[in-house]
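> compute the structure for the input listed below.
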Amino acid sequence: MRGPVAPPQVPLAVSRADTFDSLVHDSAERLRRRLPELDDVVFAVLDVPLLPPEGGGGTRGVSPDAVPLGGVLRGKGTRPDRIVVYRRPVELRSRDRDECAQLVHDVVVEQAAELLGLAPESVDPRYGQD
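I've put the predicted structure just below:
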């Protein structure tokens, strides 16, 4: 007999990717309640960062060997701004679910701050306290 180990409503059936998506969604909603400027921003998850364009590029002040945890993609025309969190790099830097949740929130706060031109502490006063 083959089939799922557990029914879909049981937490065992929730994948790590789904759990991670929920963490990003929860952080985004917390920030949207504080900052209505983020209402039109799309929050997304990618497994890994996209490769930088050939010939360099990258982020100022960041080693080309460093793997980013998130990024901001500015909208053009009718495309909205997007904040992206990279799942695998964040998971690899986290020891457990609580640490992962905190790191996800910190990344979301940092990227929102960059998008809005604010300090992370202005976006979330509890930033960096845990």
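> all contacts plus neighbour counts: C-alpha atoms, from now on.
Will do.
> how close does the nearest residue to residue 127 once chain neighbours are set aside get to residue 66?
Excluding the flanking residues, the one nearest residue 127 by CA to CA, 6 or more residues apart in numbering is residue 121, at 5.6 Å. Distance, residue 121 to residue 66, by CA to CA, to the nearest Å: 24 Å.
> what is the helix or strand harbouring residue 29 packed up against?
Following DSSP states H and E, one finds residue 29 within helix 16-34. When contacts are defined as 3 or more CA pairs under 8 Å, 6 or more residues apart in numbering; DSSP states H and E, helix 16-34 packs onto strand 42-46, helix 97-116.
> one more to put side by side:
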Amino acid sequence: MENGPSLTVSLGGDGGGWRRPFPVRRRNRRGRGLRGDLLPAHLPGHLTRPEQFEQWVSESAERLEYFWGERIEAAQFVVEDIPPHLEELLARGQAAPLGSFTPAVPGRPAVVTVFRHPVQMAARLRAELPEIIHDVVVEQTAQLLNMAPEAVDPGYGRTRP
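This next block holds a predicted model:
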């Protein structure tokens, strides 16, 4: 027998009563389930959607820097909401670009730009977004390196049909 306080609770009966498993008891009825992010906005770990997008671009850039090191470490990876002159492109019937590449000139590094809104519109599901972002970053970096995207990153295009 243990030394110290203890607590025993008896609910009566033989203890063989029927109980439903937890997932059956807790149903999401009529859309009243969890909505939105798991972390509330006031907590330090919460990221807004634009911040999450920038984090995905940064992770893709870090992956490519791991593969290509010095060849792309001077390049800047930038996120913009929409491409410049978007109205003119759409008026001509052209699709909005998902990204762009500006080559390096003396005194200014190369810039790889990912356009947030067109990329978000290209994703059918939010879960596809990191893969599409990575593909856009790889495509633009391939232009920087003057290579095929498949040679820049072997994982390029794996989510496309």
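> just tell me what the residue nearest to residue 127 of the first structure corresponds to in the second structure.
Under the alignment defined by TM-score structural alignment, residue 121 of the first structure corresponds to residue 150 in the second structure.
> residues of the helix or strand containing that match that come out buried?
Assigned by DSSP H and E, residue 150 of the second structure falls within helix 149-152. Of all the residues in helix 149-152 of the second structure, those buried under the rule 16 or more other CA atoms under 10 Å are 149, 152.
> how about the spatially most central residue of the first structure: what's its closest non-neighbour residue?
Nearest residue to the geometric centre of the first structure (CA atoms, centre = their mean): residue 85, 2.7 Å. Nearest residue to residue 85 of the first structure, sequence neighbours excluded (CA to CA, 6+ apart): residue 70, at 4.2 Å.
> wait, doesn't the one you found sit right on residue 114?
No: with contact defined as CA atoms under 8 Å, residue 70 of the first structure does not reach residue 114; the gap is 11.0 Å.
> more neighbours: which of those two?
Shown here are residue 70 of the first structure and residue 114; by other CA atoms under 10 Å, residue 70 has more neighbours (22 against 16).
> check contacts around whatever residue of the second structure lines up with the more buried one.
Under the alignment (TM-score structural alignment), residue 70 of the first structure pairs with residue 99 of the second structure. Residues near residue 99 of the second structure by CA atoms under 8 Å, 6 or more residues apart in numbering: 83, 112-115, 136-137, 140.
> again, but for residue 54 of the second structure
If you count contacts by CA under 8 Å, 6+ apart, residue 54 of the second structure has them with residue 79.
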